[in-house]
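>>> What follows is a predicted protein model with its sequence.
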Amino acid sequence: MEIIGQLLPFIILIAIMYFIIIRPQQKAAKSHKEMLEALKKGDKIVTLGGIISTIHKVEEQFLSIKINDDVIVKVTKDAVARKYEDEA
């Protein structure tokens, strides 16, 4: 009984850490992965560098993005922060 009394605060602390920190991070990572898998040609994205661009071509691990009419750049899918939604 004495051991349970000593371990109970640690167990409660671990449970709190799981629900406040670990679980939300896992949820965010899962939704980001699903967003990356759903990207298609013509979608507007924001890169981690803050560049707003349009997807020109989707490959397995890379995206060709069109920054303007003359510039097409190849980036990894990990460089995509989010899809860009016009605030219109």
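All right, it came through fine. Residues are numbered from 1 along each chain as shown.

>>> CA atoms for contacts and neighbours, from now on please.
Fine.

>>> Contacts only, for residue 46.
52, 53, 80, 81, 82, 83, 84 (C-alpha atoms under 8 Å, 6 or more residues apart in numbering).

>>> From residue 44, how far out is the first one?
Yep, that's residue 52 we're talking about. Taking C-alpha to C-alpha, to the nearest Å as the measure, residue 52 falls 7 Å from residue 44.

>>> Below is an additional structure, to be compared with the one above:
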Amino acid sequence: MQSSIINLLAATAAPSGVGSFIANFGIFIPMAAIFWFLILRPQMKQQKDHRNKLSELKKGDEVLTGGGFVGKVLRVDDNYVDIELAQGVKVKAVKSTIVDVIPPAGSKPAND
């Protein structure tokens, strides 16, 4: 019984060779392209935009930290930023933990 099943499976198996290798490998190229354009490329663009925001950070900007604090930038260093969270409450944060620069309140909303 087992030998007949093995014989049937062996008879129906695809012949191995260069053609089957190319057919099997050929699917990875479109998958890699889809992965690149849908996942990697947008993520790299977002990281570049974030790096640009951090490099353009200046005194007086209102920022959001990774911990959820919103404050005003007092001083910018290469690696650190002094932020005033409230009047008289100053903290020193690592520059890379700044999540976003909040636009001024008087600016026009993006959806108008």
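Looks like it came in fine. None of the values given here were measured: they were computed from a predicted structure.

>>> Residue 73 of the first structure matches what in the second structure?
Residue 73 of the first structure maps onto residue 91 of the second structure when the alignment is built from TM-score structural alignment.

>>> residues contacting the aligned residue in the second structure for residue 57 of the first structure?
Using TM-score structural alignment, the partner of residue 57 of the first structure in the second structure is residue 75. Neighbouring residues of residue 75 of the second structure by C-alpha under 8 Å, 6+ apart: 58, 59, 81, 82, 83.

>>> same thing but at 6 Å, please
59, 81, 82 (C-alpha atoms under 6 Å, 6 or more residues apart in numbering).

>>> Highest neighbour count among those?
residue 81 (23 neighbours; other C-alpha atoms under 10 Å).

>>> how far away is the match of residue 57 of the first structure from residue 104 of the second structure?
According to C-alpha to C-alpha, residue 75 of the second structure and residue 104 of the second structure sit 18 Å apart.

>>> centroid residue for the first structure?
Residue closest to the average C-alpha location in the first structure (C-alpha atoms, centre = their mean): residue 32, at 3.2 Å.
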